[in-house]
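Q: Sharing a model prediction with you, sequence too.
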Amino acid sequence: MLKEFKEFIARGNVIDLAVGIIIGAAFTAIVNSLVTDLINPIIGLLTGGTDFSGHYFVLKGDVPDGASLQTARDSGASVFAYGAFLSAIINFLIIAWAVFLLVKAVNRIQRSVSQKREAEQQAAPAGPSQEELLVQIRDELRASRA
């Protein structure tokens, strides 16, 4: 069983997946910071200086007026945190846009590399075919025997 586990882990797919998950986690932290620290303040500025992610309303329970979302949650009240949900949507859209740009760039690079390879192959002078080389070898062997 241990041997099978080692073979499983040694496969390229598993290692690629692990690297993807680690990079994804780091990327998520960057995007969360981008949304929380840069985009939400701009949206707040455009909407009159309010913190967008802290918007909520109380469904059930007692929460003092003007309490933060965290305070409302800590009090045990049932809150409808639409601002946090909208922030999550913004996070998703930013991540999706960044992944789109990344895939687009990788595709452009791959196209460029494949076009360069094709150009090099077309520019290379065509050498003799395999049959022509074999005929030359045969003729040289005949000539050396004679």
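A: Cool, the structure landed.
Q: hey, let's count contacts and neighbours off CA atoms from now on
A: Fine.
Q: Quick check, central residue of the protein?
A: Val99 (4.6 Å; Cα atoms, centre = their mean).
Q: ok, that residue to Val106 distance?
A: Per Cα to Cα, to the nearest Å, Val99 is found 10 Å from Val106.
Q: Downstream of the longest helix seen in the chain, the next helix or strand is which one?
A: Looking across the chain with DSSP state H, the single longest helix is helix 82-123. Proceeding N to C from helix 82-123, the next assigned helix or strand is helix 130-145, under DSSP states H and E.
Q: For that following helix, which helices and strands make contact with it?
A: Using 3 or more Cα pairs under 8 Å, 6 or more residues apart in numbering; DSSP states H and E, no helix or strand is in contact with helix 130-145.
Q: Could you give the separation of it from the chain centroid?
A: 56 Å (Cα atoms, centre = their mean, to the nearest Å).
Q: Not counting its own residues, what contacts that helix?
A: Contacts to helix 130-145, defined as Cα atoms under 8 Å, 6 or more residues apart in numbering, come from no residue at all.
Q: Likewise for stretch 15-23?
A: With Cα under 8 Å, 6+ apart, stretch 15-23 has contacts from Ile9.
Q: So which residues make contact with stretch 56-63?
A: Contacts for stretch 56-63 (Cα under 8 Å, 6+ apart): Leu69, Ala72, Ser75, Gly76, Ala77, Ser78, Val79, Phe80, Ala81, Tyr82, Gly83.
Q: right, and the secondary structure at the nearest residue to the second one once chain neighbours are set aside would be what?
A: To tie it back to what came earlier, the one meant is Ala72. Once flanking residues are discounted, Ala72 sits nearest to Val63: 5.7 Å by Cα to Cα, 6 or more residues apart in numbering. Following DSSP: H, G, I helix; E, B strand; the rest coil, Val63 is assigned to coil.
Q: okay, pairing it with this:
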Amino acid sequence: MSTEKRSILAGFREFLMRGNVIELAVAVVVGAAFTNIVNAVVKGVINPLVGAMGSQNLDHYQSCLTATCQKDPKTGAFSDGIYILWGSVLSSALTFLITAAVVYFLMILPMNKWKERQAARKQVDAGPLAPTEVELLTEIRDALIAQRIPAPSTPSAASGSIGTQKTHE
């Protein structure tokens, strides 16, 4: 195998092992499993509640756009004409809204609250920040300058004046 193929495969492996790709794959699998639960709730609970005004299956709600729409008496199916199946659209919209609400209230909202608590805890735990390297070097420089230049002192009565000693001859 040439080094170019190895680098391409290594790059592909690195891409797959990134956290984003793994998290996305997990989200897709969980979402697919979750879809079955939501569909069952919509078909078993929501559709009958909405359908209490008529058919319990929302897929039966439809409108005909042409005057030629007729129901076959033997099969009960509609034949001829152009139909708008607005019941199935309503069912899909309800499924979407329920899915979005469950994801938000059971996953997103608790995760955001947890992240806020973690951020607040991190700020408390951090305390005062250590001085940076530049700040430390500035303090050292200032201390060295202060040692080099003698500070002015005030003469006391017992010591006399500084720098003016009388010599006895």
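A: Received the coordinates, thanks. Keep in mind that this is a model prediction, so the values were computed, not measured.
Q: So Pro41 of structure 1 is in contact with Asp51, correct?
A: Yes - using Cα atoms under 8 Å, Pro41 of structure 1 is in contact with Asp51, at 6.9 Å.
Q: The longest helix of structure 1 packs against which elements?
A: So helix 82-123 of structure 1, by 3+ Cα pairs under 8 Å, 6+ apart, packs with helix 12-33.
Q: In structure 2, which residue range corresponds to the helix it packs on?
A: Aligned using TM-score structural alignment, helix 12-33 of structure 1 spans residues 19-40 in structure 2.
Q: Show me what counts as buried in that stretch.
A: By 16 or more other Cα atoms under 10 Å, the buried positions in stretch 19-40 of structure 2 come out as Val38, Asn39.
Q: circling back: return the member of the contacts of stretch 56-63 of structure 1 nearest to Ser33 of structure 1.
A: Set against Ser33 of structure 1, the nearest of the contacts of stretch 56-63 of structure 1 by Cα to Cα is Gly83 (16.1 Å).
Q: corresponding residue for the closest one in structure 2?
A: So Gly83 of structure 1 corresponds to Gly87, using TM-score structural alignment.
Q: Spit out the contact partners of that match.
A: Neighbour list for Gly87 of structure 2: Leu58, Asp59, His60, Tyr61, Gln62 [criterion: Cα under 8 Å, 6+ apart].
Q: now do Thr36 of structure 1
A: Contacts for Thr36 of structure 1 (Cα under 8 Å, 6+ apart) come out as none.
Q: at 10 Å what do you get?
A: Ile30, Ile42, Asp51, Phe52, Ser53, Ser87, Ile90, Asn91 (Cα atoms under 10 Å, 6 or more residues apart in numbering).
Q: element containing Val134 of structure 2?
A: helix 133-148.
Q: ok, so what distance separates Ala40 of structure 2 from Ile46 of structure 2?
A: 9 Å.
Q: which neighbours do those two share?
A: Jointly contacting Ala40 of structure 2 and Ile46 under the rule Cα under 10 Å, 6+ apart are Thr95.
Q: rewinding a little: drop anything exposed from the contacts of Gly87 of structure 2.
A: Leu58, Asp59, Tyr61.
Q: Tell me the spacing between the first one and Thr95 of structure 2.
A: Leu58 of structure 2 is 12 Å from Thr95 of structure 2, where distance means Cα to Cα.
Q: between the two, what contacts are shared?
A: Joint contacts of Leu58 of structure 2 and Thr95 (Cα under 10 Å, 6+ apart) are Lys43, Ile46, Asn47, Val89.
Q: close enough to count as contact, the second one and Ala93?
A: No - when contacts are counted by Cα atoms under 10 Å, Ile46 of structure 2 is not listed as touching Ala93 (11.5 Å).
Q: show me the contacts for Glu116 of structure 2.
A: Pro110, Lys122.
Q: What does it correspond to in structure 1?
A: Glu116 of structure 2 maps onto Arg111 in structure 1, by TM-score structural alignment.
Q: any idea how far Gly49 of structure 1 is from its match?
A: Taking Cα to Cα, one finds Arg111 of structure 1 at 46 Å from Gly49 of structure 1.
Q: same question, Ala119 of structure 1
A: Distance, Ala119 of structure 1 to Gly49 of structure 1, by Cα to Cα: 57 Å.
Q: which residues sit against stretch 117-127 of structure 1?
A: Arg111, Ser112, Val113, Ser114, Gln115, Lys116, Leu133.
Q: count of neighbours near the fourth one?
A: Spelled out, that is Ser114 of structure 1. 12 (other Cα atoms under 10 Å).
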